[in-house]
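Undergrad: coordinates only, no sequence provided:
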């Protein structure tokens, strides 16, 4: 590549990529010249600071850095080359000045642009070349005149039934970015780029952009299938059916689809496809499907959105008696976004390798052969995109005696390093690195070293930077923390039965072992102050994001399957609580109800929810029989117990639709009552399936068989833990006696029915908030492998519009305050409360709402905790409260730190990418990456309430990059 020195700064050299071209205002296309960016920046400084700016080292250094950064941004955006409009480059110059805090220079530059725009308008210089003379280059190299009529049809179709959008403006602005000889894809890109820059003006433009993207999808798939070269939205009413039929034939021919799909009545299913549902996607949702879900051959996606949903529906209906009727029923649920299956199900249903399950839980025995067998199982399960939870508590601790070699054990940690590297090596079928979480009980002698696995300092051979870790905490430990007592660490080699004990039985045996240390019967142990270990747990959680804190006793004491084994850990996302053993790998199949779709005309629609839940439970139960199992222990376990995990997403959207603030008693009540109804209908649906298909094999002896429902099991937890240490609301509104009677007569089809997963990816597909999460930011840019996506809170925009407050000033204020309305004076207090972002919601509200949900759930929930101004005291109070309120698990801690959304230009309003950090959404070290910065203070200082700078929250654009899509 050539380098070009700027006239004002001869020493500044900027790379000029020959593959990038610039569209000037008169329509001419010229090569990109990076040196002109430096010139523009230099002139802007000279205009404000005078001629001295030309020789200022500060200005020279800034100009060089900014010029290189702007050019690199364009190279990232278009790695294979492409065209930019001159306005895009000027937007980036403006942005660089504002990001650097050069407000005076930026303002002068904005005024300069406005002045010249007016001058051009008055002189007519902005008039481009006559567009009727533009030609478009087809993929085969031929050219034809640009069909302006079709462009207008596409844009007006994309804007249909969407208020506050201007199709004429999209057409006009897009034509400015076209040039003679532009490719067909170039025309589409110009239309989408124009529409997406307007998303911050009005959220409806995200639907416009998605609908314009549909044109690309249709052209790619229809031409590959031999149906048509291209099609408009309206034409798809006729094209979807033949495209679907051709797709089934080609997919089977390519050995990608299950040949049994051809046995369905494809005419009937084709007639059921609803092309209008393509119009409900957001841009982020559709692009996510295109990039990561649609089936492709030789990099050509030949699967369309409604075809994908029907393929999944067919895959789940393979064993149904009336397959077509059930497939249509399942399709209706998925394509309406009322319910969405988890990512593995969307990936693989109806394919030749139908690995549809989300989570796998294993227990690792204490012998070398079994340890490496467990690691092998991890690799096989990870290969097919399963998320893994490993229970490592049985493995003997450092210093334990090894009979076979007459030596001493190196403990758990060296094996976890192997697990970590295996997860990296086996990358979920090429989609992303494997995802594993290791669990260890708090009494294990290796617990202190386990806490430090994610640190960036120390011996790297004893660090696991790529896997997750979690504490499996007994109630007795928490009691000792509350009572400031001692805590004794043991090796499972000498205290093996502690692993399988919980509740009062654990306490009794644990205290017996403690007595044995005093009499000299046990030699290998360590005594610590419980509060000191708790402090280290919280300190490591803050500094590294790990280990997560999960609670052993409520998971077991409230488990319906206590008679059949022990829950030894949760899963990768902390929502699954199933028994594991040497012989059984626990498996769970997930899907999520979209609560936002069940708020109709400002009211929660209970009848619709019932219909959705019943169909969803049937779909989940079908997964068990259709699923591909990578290891035999998983197949045995799943067929014996048949657990499923029905969860929710769009909780925050539902609150918006009901006009309820997240931080309120009303939100806590809604969390309680909505989950009660989900629980009520899900349990009944499973019981009705038992009447139709038979009870699950291990039903007898379960809590279900004893008439004990999830809401009833709280009493057992209270009894075993002690009333002093728990406070849980147990109010109800449904007729639960009726459900108990039905179960007594019919039994249950599934040992477990509910679990709330994170849903980060599938909620993007549906265009709603993740899981039970509060809104992270009201306006931000999500930056991931699919590109950059402006996301704006449509509910907030509509409320502000109703009060006459949505304008350019408000947009810029939101950018300045990173999507928060809290500091914007003219926003009324009621809207500030309603649109409070995650860190503006006190964590007590998150815990209270989660506690109300937990009483209805037979498994657990992925509960992220957001803490602003984090301190040791705040963490201590929050996590003690989580245990005291009866929660089973917690997930990521998100501590407010340095996160930045790049500010947009004042006039054109292009939001740009958030800065990317680690792909993990766990709090990572802050901007200073040195070991000293990551450990800025001691544990004592931390727990005494002193905030540190060693942790940061993920940016809004990183929120769905949790390392695994299995639960999402």
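TA: Arrived safely. From a predicted model like this one, the values you see are computed outputs, not experimental measurements.

Undergrad: C-alpha only now, for contacts and for neighbours.
TA: Noted.

Undergrad: I'd like to know how far residue 384 sits from residue 761.
TA: Separation of residue 384 from residue 761 (C-alpha to C-alpha, to the nearest Å) stands at 18 Å.

Undergrad: neighbour count winner among the two?
TA: A side-by-side neighbour count of residue 384 and residue 761, using other C-alpha atoms under 10 Å, places residue 384 first with 27 against 24.

Undergrad: check the offset of the helix or strand encompassing residue 117 from the chain's centre.
TA: Using DSSP states H and E, residue 117 maps to helix 103-123. Chain-centre distance of helix 103-123: 41 Å, with C-alpha atoms, centre = their mean, to the nearest Å.

Undergrad: so which elements touch it?
TA: Using 3 or more C-alpha pairs under 8 Å, 6 or more residues apart in numbering; DSSP states H and E, the elements in contact with helix 103-123 are helix 35-49, helix 86-99.

Undergrad: another one to put next to it:
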């Protein structure tokens, strides 16, 4: 209707009843103003009789009388004042017109109301229904009735399209937890808390909870940006674009965003934002973004999910020829969850300090100034959210001669204490704990003390409770273990070249040094039985979770860059294998393909995977040029070699979609073929980028330049190690001859292309299982920095529902058995196999699947090993098998004692009470030890107690047993 003409005020006093208030549709409360009734009736006449109606004395008199009549009606109803809803007033206007015989005008008024109702409906507007007894306190302190209509609309929107989710159940239960005067945020919190308690019964409630959380996010961000006080999901279809532009302006004003973002066509990018993708989040995923990723100012988050993904995409497209087109391409990949960048990239892309890289590897020299310079570099890199891997092998051992002072060295350990305390002090820009891993080769004379760094007993000045440690193990040592031979420990001050040697060259030189100990040329050494040292390594791994076991020779013999230097260590999460030296700090940029998103119609969609990988490699390559480098050695190395690390996550989800059990030959085959496709497309994408942008500087002489791809380098490892010490499947399915030819002709843009990182945090964001991990438990409470979240295996629930097995009894059984389906008799065997949890999958399957992936990967993979009923024999066999199958590295050991604790919580109404209460049923991870022993090591009995007999002959102290939910939150998130 035409709203340009306003009539004069009616002649009667219709503004007098100030004691009346009106609730508008948005929930705001305003003073009653009868003149607005006059305006509405006059507009209805104008709509039917034309503009002259406003001047008609008959109509003006009717408007005045009708308005007074309506006002009198309300005064009779509420003589002492009260609150009306806008819809009540409009109903009275319609009734007055009908009573007066003005049917034509009344019809126009009805059509006017319906038209505006339809206009509001797509944006989620609804008729407000004031709650009869509950009021809500607004942020500014004002009080108004709880708008029950908006609550119902909000919950209905949150549940739309979700099977087996009941909106009214959330509303009714939430109202019971509200009180008169509750803050506006408290209403949203009550809705979320109610919805999340239902997750254990129906997994889809996690999406409903996330959508309810969205309402809080929108209110906080949109009001801060000056766009709207609040908005529904539907309204975001039109509000995302203006919010995005306002966000860019605010971010630049606050000196948080890169000013170059303003140079983009913001209208084009804003139009590309897809508000429907907000509905993909689980509650855990969205809460994680809110707590740790969204930009904030004065503790107000003013970044919304799709805005964040576009900000990251813009940050990665800054140097592109068509930055808008590329930003939209990158945004599509991120916001669809087909691929996710690593945490540092999500944190910092598009900001004024774009430190986007995940991890840094350094070699520490054997001079005092060099050692403290390396510690300083650690601090600077950690400040900007980098995970650190330090190679400490060059530093001379305890008792070594110091020429400058004519004294003797205190060895590596005292310096590692300083490194530990630095990591605590510099906590990644205040966002997360600093994290570093120290590597030491197994021949180093300080290795035995190095193994004990994480123990709770002994001199605390020679303990590092807050940092990670890892063994850098040569093949020769493993051969000596297999053959039950002696092993000699040296100081690098007298055997410096061992640090840079590997394979047959290392074995030859090592034997020469051993001969020198026999003829008296070398005085500082120690001879031990290889098996005894191996037992101590495994004993400390079980007892303290450290040091991890990683293998030097496969990392070097299969490195594409073995012409340009030596891989001296891995990184914080053991998936990066890059060269380091005094002049080069290796840098790696990570991101992960979500494998679950590429299962289409029951099979892996190769075309979609190819498209994802091609764009992902481009994004990773862009990081190198855009990245902020805290130290010059990192910049020099990254620009010279340009390594990236494309990995994967959601492997277990993909198996569920395919109906494959993790502990099966089919799963091993899928691990092989899926990684082969990723490898094939990633190598080709990098080669194509070389044509477009040029080869990386050190390409000539690399394995790539010789046509040796990762699958081909296995032969070199077998040749130098010896065929009796390796067994690796080398079958292929793709046309690798074509790709070899292409790579030798075109070159490569990146020295390294693949690495499988842990992805604990970004997989939470995407709502899939992390990395290559099996499901930890089918029902548990996940604890991390964002709080506690019920996690239930939706695939399992759906399969149980399909067979009529999902009920309260099943839920309580799963709680009682810590999420395990194995002890529940009525679950069929095929589902027991499919839903075996991490500790129910024999470790051989983890190793076999990892070995099949490793043949395609030019770097390594973060491989956690889960071992139930842990014994010395199991540890020995598992880690020997990992080496024998050609793996480059292993990561955390998760060991579970042989006995179970008494179960708690069946159904006592306690929120999310799922996990066990402690004891040997909890895993023994690589984590900071607790002050008291864990029952898994000291009281497990039976096979678990046998580990002490095998490894040390004495009782072990065990490692900290975390709750079920923090299993993947123990390390730094730089790679995740």
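TA: Thanks, I have the structure now. All of these numbers come straight from a predicted model, not from anything done at the bench.

Undergrad: hang on, the earlier thing: what's the helix holding residue 117 of the first structure aligned against in the second structure?
TA: Alignment note (TM-score structural alignment): helix 103-123 of the first structure is unmatched in the second structure.

Undergrad: before we move on, back to that, rebuild the helices and strands packed on helix 103-123 of the first structure as CSV, extending it with mean neighbour count.
TA: Shown next, in CSV, are these (neighbours: other C-alpha atoms under 10 Å):
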stretch, mean neighbour count
helix 35-49, 20
helix 86-99, 20
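
Undergrad: that older thread, and the next helix or strand past the helix holding residue 117 of the first structure?
TA: Using DSSP H and E, the next helix or strand after helix 103-123 of the first structure towards the C-terminus is strand 135-137.

Undergrad: so what corresponds to residue 110 of the second structure in the first structure?
TA: Checking with TM-score structural alignment, residue 110 of the second structure has no match.

Undergrad: wait, residue 110 of the second structure sits on residue 92?
TA: No - contact criterion C-alpha atoms under 8 Å: residue 110 of the second structure and residue 92 do not qualify, at 11.8 Å.

Undergrad: quick one, which of these two is more surrounded?
TA: residue 92 (19 against 16).

Undergrad: what lines up with the more buried one in the first structure?
TA: By TM-score structural alignment, residue 92 of the second structure lines up with nothing at all.

Undergrad: in which helix or strand does the closest residue in space to residue 92 of the second structure that isn't next to it in sequence reside?
TA: Nearest residue to residue 92 of the second structure, sequence neighbours excluded (C-alpha to C-alpha, 6 or more residues apart in numbering): residue 70, at 6.4 Å. Assigned by DSSP H and E, residue 70 of the second structure belongs to helix 57-77.

Undergrad: which bit of the first structure covers that helix?
TA: Across the first structure, nothing matches helix 57-77 of the second structure (TM-score structural alignment).

Undergrad: tell me the helices and strands packed up against the following helix or strand past that helix.
TA: Next helix or strand after helix 57-77 of the second structure toward the C-terminus (DSSP H and E): strand 82-85. Helices and strands touching strand 82-85 of the second structure, by 3+ C-alpha pairs under 8 Å, 6+ apart, are strand 20-23.

Undergrad: the same query, at a cut-off of 10 Å, please.
TA: strand 20-23, strand 29-31, helix 57-77, strand 130-137 (3 or more C-alpha pairs under 10 Å, 6 or more residues apart in numbering; DSSP states H and E).

Undergrad: which one of those is the most hemmed in?
TA: Mean neighbour count (mean count of other C-alpha atoms under 10 Å) peaks for strand 20-23 among these, with a mean of 20.

Undergrad: could you tell me where it falls in the first structure?
TA: Under TM-score structural alignment, strand 20-23 of the second structure corresponds to no residues of the first structure.

Undergrad: what's the average distance of the longest strand seen in the first structure to the second structure?
TA: If you go by DSSP state E, the first structure has its longest strand at strand 586-594. Between strand 586-594 of the first structure and the aligned residues of the second structure, the post-superposition mean distance stands at 0.2 Å (mean C-alpha distance after the TM-score superposition for the first structure).

Undergrad: the stretch 851-968 of the first structure: helices as residue ranges?
TA: Along the stretch 851-968 of the first structure, counting by DSSP state H, counting those that start in this stretch, helices occupy 872-884, 931-934, 939-943.

Undergrad: tabulate those (CSV), appending distance to residue 160 of the first structure and mean neighbour count.
TA: Formatted as CSV, the helices of the stretch 851-968 of the first structure follow (distance: least, C-alpha to C-alpha, whole Å; neighbours: other C-alpha atoms under 10 Å):
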stretch, distance to residue 160 of the first structure, mean neighbour count
helix 872-884, 47, 19
helix 931-934, 52, 16
helix 939-943, 56, 18
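
Undergrad: residues in contact with residue 631 of the second structure?
TA: 376-378, 380-381, 585 (C-alpha atoms under 10 Å, 6 or more residues apart in numbering).

Undergrad: out of those residues, who has the most neighbours?
TA: Going by other C-alpha under 10 Å, residue 378 tops the contacts of residue 631 of the second structure with 28 neighbours.

Undergrad: rewinding a little: may I see the helices and strands packed on strand 82-85 of the second structure arranged in a markdown table, with distance to residue 405 of the second structure as well?
TA: A markdown table is the format used below for those (distance: least, C-alpha to C-alpha, whole Å):
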| stretch | distance to residue 405 of the second structure |
| --- | --- |
| strand 20-23 | 84 |
| strand 29-31 | 82 |
| helix 57-77 | 98 |
| strand 130-137 | 72 |
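
Undergrad: I am finished for the moment; much appreciated.
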